[in-house]
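Asker: I would like the atomic coordinates for the input below:
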Amino acid sequence: MTADRTGKYLVIFARRPALGVGKRRLARDVGDLEALRFARSSLARLLRTLGRDPRWTLWIATSPDRPTEWTRPWRAVAQGPGDLGEKLSRVVRALPPGPVVILGADTPDVTREDISAAFAALGSNDAVFGPAQDGGYWLIGLRRRTRAHLPFTDVRWSTGHTLADTLQAMNGRPTALLRMREDVDDGPSLRRYLASR
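Answerer: The predicted structure follows:
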């Protein structure tokens, strides 16, 4: 792949918005239809807000890997198999050189200012994180130096330890933190999100 004019890459990790495909924890609490409704509206909002900003190039990291027609007009990259760490590593390595900021499609209120702040933080840090209230993170950004170690091994994914484990895997390299947000993974977090709007 060749780099584009921005040299900065924003990647939204998203499952194809179809009934029964994603948001399984949320669906257990609120049903498949409501989970699909949230997934579609959240992704649409993020794409409207972040997709056309000239300061970065937007990609969608897809799961399942095919079909990818639903990602157009944005570029698609496959998440592939494995745990979240393996998927993040695969996507980070697949992109052209330059800083990358990754967020999930389950934090619909992310703003252009959030993304701009993340890229700015990578000017003097090797990584930036957007902490989530559940102990994970809604955003990770990496400066991506040549042959840099990726901090995705020995991480307890989808637990209250995810952010702490990833910070430990940074091995003391400089990192920055953005503001805390809540990502919508289950019924209670969806109710809190809806109540805050």
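
Asker: C-alpha only now, for contacts and for neighbours.
Answerer: Will do.

Asker: Mind jotting down where the helices sit in the chain?
Answerer: In the chain, the segments counted as helices under DSSP state H are 24-30, 32-50, 84-94, 112-121, 162-169, 187-196.

Asker: Using CSV, lay out those together with distance to residue 9.
Answerer: Below are these laid out as CSV (distance: least, Cα to Cα, whole Å):
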stretch, distance to residue 9
helix 24-30, 28
helix 32-50, 12
helix 84-94, 10
helix 112-121, 9
helix 162-169, 21
helix 187-196, 27
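
Asker: Turn the ones you listed into JSON lines, including mean neighbour count.
Answerer: Shown next, in JSON lines, are the helices of the chain (neighbours: other Cα atoms under 10 Å):
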{"stretch": "helix 24-30", "mean neighbour count": "16"}
{"stretch": "helix 32-50", "mean neighbour count": "18"}
{"stretch": "helix 84-94", "mean neighbour count": "17"}
{"stretch": "helix 112-121", "mean neighbour count": "17"}
{"stretch": "helix 162-169", "mean neighbour count": "19"}
{"stretch": "helix 187-196", "mean neighbour count": "13"}
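
Asker: just so I know, which of these lies nearest residue 15?
Answerer: Across the helices of the chain, residue 15 has its closest neighbour in helix 32-50 (8.5 Å, Cα to Cα).

Asker: residues making contact with the closest one?
Answerer: With Cα atoms under 8 Å, 6 or more residues apart in numbering as the test, helix 32-50 has contacts from 14, 17-20, 22-24, 26-27, 58, 105-112.

Asker: Could you also give me the structure for this next sequence, so I can compare it with the first?
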Amino acid sequence: MRAVLAAPPPTLLVIAKSPVPGRVKTRLTPPCTPEQAAALAEAALTDTLTALSRMPAGRRLLVLDGDVGPWLPAGWDVVPQSDGGLDVRLAAAFAHAARTAPDAPALLVGMDTPQLDAALLAEALSPARRTGVDAWYGPADDGGFWALGLAKPTERLAARLLPGVPMSTPDTGRALLDRLAAENLTVGRLPLATDVDTIGDARHVAAEAPESRFAACLRSIATAQEVTG
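Answerer: Now for the predicted structure:
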């Protein structure tokens, strides 16, 4: 019981791009304009940051490619993304978390799942549920992953797990799971989720989280398209 009470709260990381037209959610165009796609990206990022702000955390880090906007809530520190491919940038994010809070678990998510359940994540990473878990893995239904957590993140472990994993392919998740297994890590599974890449994904996610900013933004865009169409 004493060990559970003394367990440090997790470091939460979100890796994201600034929601600038033409730089984010390009697979939504068409039917969306670049400005509409950026508005959806901003809504998704805001929903994600707001949800994670409700979770217990030692630190909250936004690992950002681009500039901060008024969408950033209080309580988040901003860390620039490193150079390199996404696999390298993810490893660098975990390395930064390890340097910042070496004794705390770290959980990283992207900006593409505004429907994420903060209460579920908080329960999964709670001190009572951490025992015996070395990593957390959230599969995406496109074959990738939407969340990755490490109970004891280190720069060396991140460098063994992530660089070289092919990103944005149907085999991304399987390759990462193989790396986790090769390190003999006990993995706690998080629920399957849909990343927002296409307009079909966006409609599915909005239906799952109808009260979200993302869903409201998509409804507004659909109305505007009906008017101009």
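
Asker: check contacts around the alignment partner in the second structure of residue 92 of the first structure.
Answerer: Aligned against the second structure by TM-score structural alignment, residue 92 of the first structure finds its counterpart in residue 94. Applying Cα under 8 Å, 6+ apart, we find residue 94 of the second structure in contact with 106, 108, 153-155, 158.

Asker: contacting residues around residue 178 of the second structure?
Answerer: If you count contacts by Cα under 8 Å, 6+ apart, residue 178 of the second structure has none.

Asker: so what corresponds to it in the first structure?
Answerer: Aligned partner of residue 178 of the second structure by TM-score structural alignment: residue 168.

Asker: From residue 151 of the first structure, how far out is that match?
Answerer: Per Cα to Cα, to the nearest Å, residue 168 of the first structure is found 8 Å from residue 151 of the first structure.

Asker: Kindly report the same for residue 172 of the first structure.
Answerer: When residue 172 of the first structure is compared with residue 151 of the first structure (using Cα to Cα), they lie 11 Å apart.

Asker: Among the two, which residue is more densely surrounded?
Answerer: The neighbour comparison of residue 172 of the first structure against residue 151 (other Cα atoms under 10 Å) goes to residue 151, with 19 against 8.

Asker: Leaving out sequence neighbours, find the closest residue to the residue positioned nearest the centre of the first structure.
Answerer: Nearest to the centroid of the C-alpha atoms of the first structure, with distances taken as Cα atoms, centre = their mean, sits residue 103, at 1.8 Å. Nearest non-adjacent residue to residue 103 of the first structure, counting by Cα to Cα, 6 or more residues apart in numbering: residue 139, 4.4 Å away.

Asker: same thing with residue 91 of the second structure?
Answerer: residue 158 (4.9 Å).

Asker: surely that neighbour meets residue 95?
Answerer: Yes - with contacts counted by Cα atoms under 8 Å, residue 158 of the second structure reaches residue 95, the gap being 6.5 Å.

Asker: if we can go back for a sec, what about the alignment partner in the second structure of the residue nearest to the centre of the first structure, distance to residue 210 of the second structure?
Answerer: Under the alignment (TM-score structural alignment), residue 103 of the first structure maps onto residue 109 of the second structure. With the distance defined as Cα to Cα, residue 109 of the second structure ends up 21 Å from residue 210 of the second structure.

Asker: And residue 51 of the second structure, by the same measure?
Answerer: If you go by Cα to Cα, the gap between residue 51 of the second structure and residue 210 of the second structure works out to 15 Å.

Asker: Likewise for residue 141 of the second structure?
Answerer: 20 Å.

Asker: next one: residue 26 of the second structure
Answerer: 23 Å.

Asker: same check, this time on residue 171 of the second structure
Answerer: According to Cα to Cα, residue 171 of the second structure and residue 210 of the second structure sit 30 Å apart.
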